[in-house]
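>>> Can you look at this prediction? I've put the sequence above it.
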Amino acid sequence: MRIVSFSLVVPYPGIPHAGGEYYRRHLRALGALGHDVTVVAPDSALNRVGLARREDPGRVILVGGDLSPGMRAVDRVAALVAPHWLPPSSRRGLRRSDEVGDAVRDADFVEAHWEEMAFLLRRAAAPRPTALFAHDVPLQRELRWLRAARAQRAMTKIVWRVWRVLIVALTQPASFRSADVVVVLSDKDAGQVRRAARRSRVAAIDPPLWDPAEHHDPLLEGREAPRAAHAVFVAAFDRRENVEAAEWLLDEVWPAVRAALPEATLSLVGAHPPDSLSRRAVEGTGVTVTGYVPDLDTVYRTATAAVVPLHSGAGVKFKTIDALLRGLPVVATTVGAEGIAADDGRVPFPVTDEPQAFAAAVILALATAPTAGLETAEWARVRYSTERYTRRLVELIPELGRRTAP
């Protein structure tokens, strides 16, 4: 089957972007099903890097935006009025591209990843089936940011967040209605989409984060002896919710952990850490800010436990699943654990939003035997395997089980 896949990013091995990693594995699943996929993405410096490093030799179309002075002015206004949209200059370029139009006309199936790309599905008229893969639900994220602004009693932030909530609430339903089916990554997100756009067909699927071909080692094989009481928080620190989570961890939780375990250490691992985190990681706190690390397997092999202290954001947190897959004890907030549960609804690790309880759970996790997370890891490796994802993908979108001649 010929598939056109609209995406914000061009994925490649090692991409420091959780959604990009999920999309990379999604494309591999489509390839395993025998489909011919054309990726369409905005032309940007990051996507040109992705084009050079990608593992799949399939076709990629990068589309530049309209860079006229008038459109640049429109982009500046749109960044204030509708900041969750793709810039109008990029939208215009993608809509008007003859190469994209030809690819869509030849396609048997059209999908879009991220809500920002949903507008392109309207170009794929029936009888082609369409799908929107909503990596998260923007309104949920905006509402959490609004609650945070209210807690801070920051009036300027509150006014700005109220505006964003209203804009997203008004525009989001049209995005969800643009596709024949909306695919999300948790049952909770499915409920959010159904409430936002009642006519949408919605399906939940667990992301494919474990592939034996890439993670061929058995549990704990080759794992280095971890440093005593070493915790890690892995996140992209160019995202505000991750920075706020790290600051909460350092200010509200870590002092209690160090008081109980003076030898305890913490690594904040991820690209683009701001100076505010480095200033907090002063001598004597046991905290290290590493910046970008190309091989997270090494990070996890030397860790005793993983923490996910998020209080805002939306969608399933891949960083939580990554730690579970590697057999590490995990401590998370409610947001950090969102969408991750066994079939009986049980969450297989401590979850709390209260700083003292979080610290107590981290202290216990750091004192846990190295093999304590093996049972949870085995469960996670089945639930989040590429094999299960591929099977579920065909169950949810039967068209993807068919193969037609190119």
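Sure thing, it's come through.
>>> all contacts plus neighbour counts: C-alpha atoms, from now on.
Will do.
>>> Quick one: residues in contact with stretch 59-73.
Stretch 59-73 is contacted by residues 37-44, 47, 51, 88-94, 97, 99-100 when judged by C-alpha atoms under 8 Å, 6 or more residues apart in numbering.
>>> Selecting buried members of these in PyMOL, what would you type?
The buried subset of these, as determined by 16 or more other C-alpha atoms under 10 Å, is captured in PyMOL by this line:
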select buried, resi 37+38+39+40+41+42+43+44+47+51+88+89+90+91+92+93+94+100
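>>> among the contacts of stretch 59-73, which are in strands?
The strands, defined by DSSP state E, take in Val37, Thr38, Val39, Val40, Ala41, Pro42 from the contacts of stretch 59-73.
>>> contacting residues for Leu277?
Contact analysis of Leu277 by C-alpha under 8 Å, 6+ apart lists Val243, Ala246, Glu247, Val289.
>>> can you check Ser200 too?
Ser200 makes contact with Phe176, Arg177, Ala179, Asp180, Val181, Val182, Val193, Arg194, according to C-alpha under 8 Å, 6+ apart.
>>> Save those residues as TSV, and put in secondary structure and distance to His26 too.
Below are the contacts of Ser200 laid out as TSV (DSSP: H, G, I helix; E, B strand; the rest coil; distance: C-alpha to C-alpha, whole Å):
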residue	secondary structure	distance to His26
Phe176	helix	20
Arg177	helix	22
Ala179	coil	18
Asp180	coil	19
Val181	strand	16
Val182	strand	15
Val193	helix	21
Arg194	helix	23
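>>> From those, pick the one nearest Arg279.
Each of those was scored against Arg279 by C-alpha to C-alpha, and Val193 proved nearest at 40.2 Å.
>>> adding another structure so you can compare the two:
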Amino acid sequence: MDCLIIGKVWPEPSSTAAGRRTHDLITALQLGGWQVHFASAAQRGMYALDLDALNVETHNIAVNDSAFDHWIASLAPELVVFDRFMTEEQFGWRVAQHCPDALRVLDTSDLHCLRMARQQALKSGAALNLRNETALREIASIYRSDLTLMISEYEMELLRREFSIEEELLSYWPFAVTLPESSACFEAREHFILIGSFLHPPNLDAARWCRQSLWPKIRAVLPNAELHCFGSYGERYAGELHAPKEGFHYKGRAEDALETMAKYRINLAPLRYGAGLKGKVFDGFLTGTPTVMTPIAAEGICSQEEWVHSEVDALVADAVELYENLAAWQLRQARERALCEARFSAAHWQPQLMQSIRTAIDERDRRRQQNFIGQMLHHHQHRSTEFMSRWIEAKNA
């Protein structure tokens, strides 16, 4: 059985949570017996995952190019996964035309319209507007797809409540985690870590907010502590984030995020906006590093826990308590580990993906017939995307 993943970019699990998500997806599909192909129109970065070593066949494709039509018809995959709604917009109509029997699956990674709405609300101070331009595109992509994989239960409920998405069009599939048996002890660690790709705007905002509002208060209580800020693709921000006299150090890219985080006592995740599950929180789970987090960082993971704080002073107090108090640190570490094992075990979630896909394949025709909005979008709205693509192709020729 051949499965094709079409990626907006080549996955970089060491750089982004989205890259880790793609790696999880590949692993689960291969365990389910699929031969995985990966294709992208992007240039491969130097930190891209070595897909050849994973026995994944790779393909370079181009947007607005009818050569894709002949290629995918020849490949004839039974399953096609689009890793973001923009990828489905570009290639979904071509897949539908030339491989009509293939199950078309959208992986949102995170709900882009929610993230954009939160970013705009933070900037403007206005109320959250979920019905934005991104939502018009993203929700249409969900309706056009046979199945959409959602990483967050919160976002699934939002789609049902705000946009009336039918439940059978959605499948909850979070990060799938296998925790190591042990990690470094309290005494072997020191300092604070803040980590995340700076290609992702919420991470830059979190670093700036931490530098301006959180860290000065933590440093006032812990004058010998340091915060080490790691982030891929953040060199342009080094000037504003590197302040060694204040104990705030910009360290650049962490070549191995888990090995790096395991050396630190506290993981800071002061996100003010964003969506999906946050890879940095899972890095904390995997390394046994307690995480001080905001509601955005905790969303879909542990948002009801008493250690989730939105106010600066509460975040600072939590950070200081965990840094100084061995018993509090050990208790938080144990509770975070238990939560991760209960909610995100790979042993449970890896097989769940195959069950969702098999059910969607078996019920494909019925679901498509009942999904009238999806049919309508394929007939009307998505045709405009097709004709624009054909126009660009003709213009380029």
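Okay, I see it. Computed from a predicted model, the values in this text were never measured in an experiment.
>>> picking up where we left off before, so can I have CSV of the ones in strands among the contacts of stretch 59-73 of the first structure showing distance to Ala369 of the first structure?
Listed next are those as CSV, based on distance: C-alpha to C-alpha, whole Å:
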residue, distance to Ala369 of the first structure
Val37, 45
Thr38, 47
Val39, 45
Val40, 47
Ala41, 46
Pro42, 47
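>>> neighbour-wise, which of the contacts of Leu277 of the first structure leads?
Neighbour tally across these (other C-alpha atoms under 10 Å): the maximum, 23 neighbours, falls on Ala246.
>>> before we move on, which element is that residue in?
Assessed by DSSP states H and E, Ala246 of the first structure sits inside helix 240-248.
>>> how close does the next helix or strand after that helix sit to the second structure?
Under the assignment DSSP H and E, the closest C-terminal helix or strand after helix 240-248 of the first structure is helix 254-260. With the two structures superposed, helix 254-260 of the first structure lies on average 1.0 Å from its match in the second structure, counting by mean C-alpha distance after the TM-score superposition for the first structure.
>>> Check which residues of helix 254-260 of the first structure are buried.
Quick answer for helix 254-260 of the first structure (16+ other C-alpha under 10 Å): Trp254, Ala256, Val257, Arg258.
>>> where exactly do the strands run in the first structure?
Under DSSP E, the first structure gives strands at 2-6, 36-42, 60-63, 109-113, 130-133, 181-184, 202-204, 230-234, 265-269, 287-291, 305-308, 330-332.
>>> Just say which of those strands is most tucked in.
Highest mean neighbour count among the strands of the first structure (mean count of other C-alpha atoms under 10 Å): strand 305-308, with a mean of 27.
>>> so it corresponds to what in the second structure?
Aligned by TM-score structural alignment, strand 305-308 of the first structure corresponds to residues 266-269 of the second structure.
>>> Mean deviation, that stretch versus the first structure?
Superposed on the first structure, stretch 266-269 of the second structure shows a mean distance of 0.7 Å to its aligned residues (mean C-alpha distance after the TM-score superposition for the first structure).
>>> so how far is that stretch from its chain's centroid?
Centroid separation between stretch 266-269 of the second structure and its chain, computed with C-alpha atoms, centre = their mean, to the nearest Å, is 18 Å.
>>> Run through who's touching it.
The contact list for stretch 266-269 of the second structure (C-alpha under 8 Å, 6+ apart) reads 190-194, 206, 261, 280-281, 284, 289-294, 297, 319, 322-323.
>>> now with 7 Å?
For stretch 266-269 of the second structure, the surrounding residues in contact (C-alpha atoms under 7 Å, 6 or more residues apart in numbering) are 191-194, 284, 289-294, 297, 323.
>>> Repeat that for stretch 170-177 of the first structure.
Stretch 170-177 of the first structure is contacted from outside by Glu115, Ala118, Phe119, Val182, Ala196, Ala197, Arg199, Ser200, using C-alpha under 7 Å, 6+ apart.
>>> if you set the cut-off to 10 Å instead, what comes out?
Residues outside stretch 170-177 of the first structure that contact it (C-alpha atoms under 10 Å, 6 or more residues apart in numbering) are 82, 84-85, 114-122, 131-134, 137-139, 164, 182-183, 193-202.
>>> and Pro180 of the second structure, how many neighbours?
The number of residues packed near Pro180 of the second structure is 10, by other C-alpha under 10 Å.
>>> and the nearest residue to Ala314 of the first structure once chain neighbours are set aside, what is it in contact with?
Of all residues not flanking Ala314 of the first structure in the chain, Arg141 sits nearest, at 4.9 Å (C-alpha to C-alpha, 6 or more residues apart in numbering). Contacts here follow C-alpha under 10 Å, 6+ apart; on that basis Arg141 of the first structure touches Val165, Glu241, Ser312, Gly313, Ala314, Gly315.
>>> quick one: contacts for the nearest residue to the last one once chain neighbours are set aside?
Excluding its sequence neighbours, the residue lying closest to Gly315 of the first structure (C-alpha to C-alpha, 6+ apart) is Asp136, at 4.3 Å. Contacts of Asp136 of the first structure were listed using C-alpha under 10 Å, 6+ apart, and they are 19, 114-115, 183-186, 189-190, 192-193, 313-317.
>>> what do you get for Gln375 of the second structure?
By C-alpha under 10 Å, 6+ apart, the contact list for Gln375 of the second structure reads Tyr143, Arg144, Arg368, Gln369, His382.
>>> Can you turn the buried part of these into a PyMOL selection?
Applying 16+ other C-alpha under 10 Å to the contacts of Gln375 of the second structure, the buried members can be selected in PyMOL as follows:
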select buried, resi 143+144+368+382
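>>> Among the contacts of Gln375 of the second structure, which are located in helices?
Mapping the contacts of Gln375 of the second structure onto helices (DSSP state H) picks out Tyr143, Arg144, Arg368, Gln369, His382.
>>> my guess is Pro11 of the second structure meets Leu25, correct?
No. With contact defined as C-alpha atoms under 10 Å, Pro11 of the second structure does not reach Leu25; the gap is 11.1 Å.
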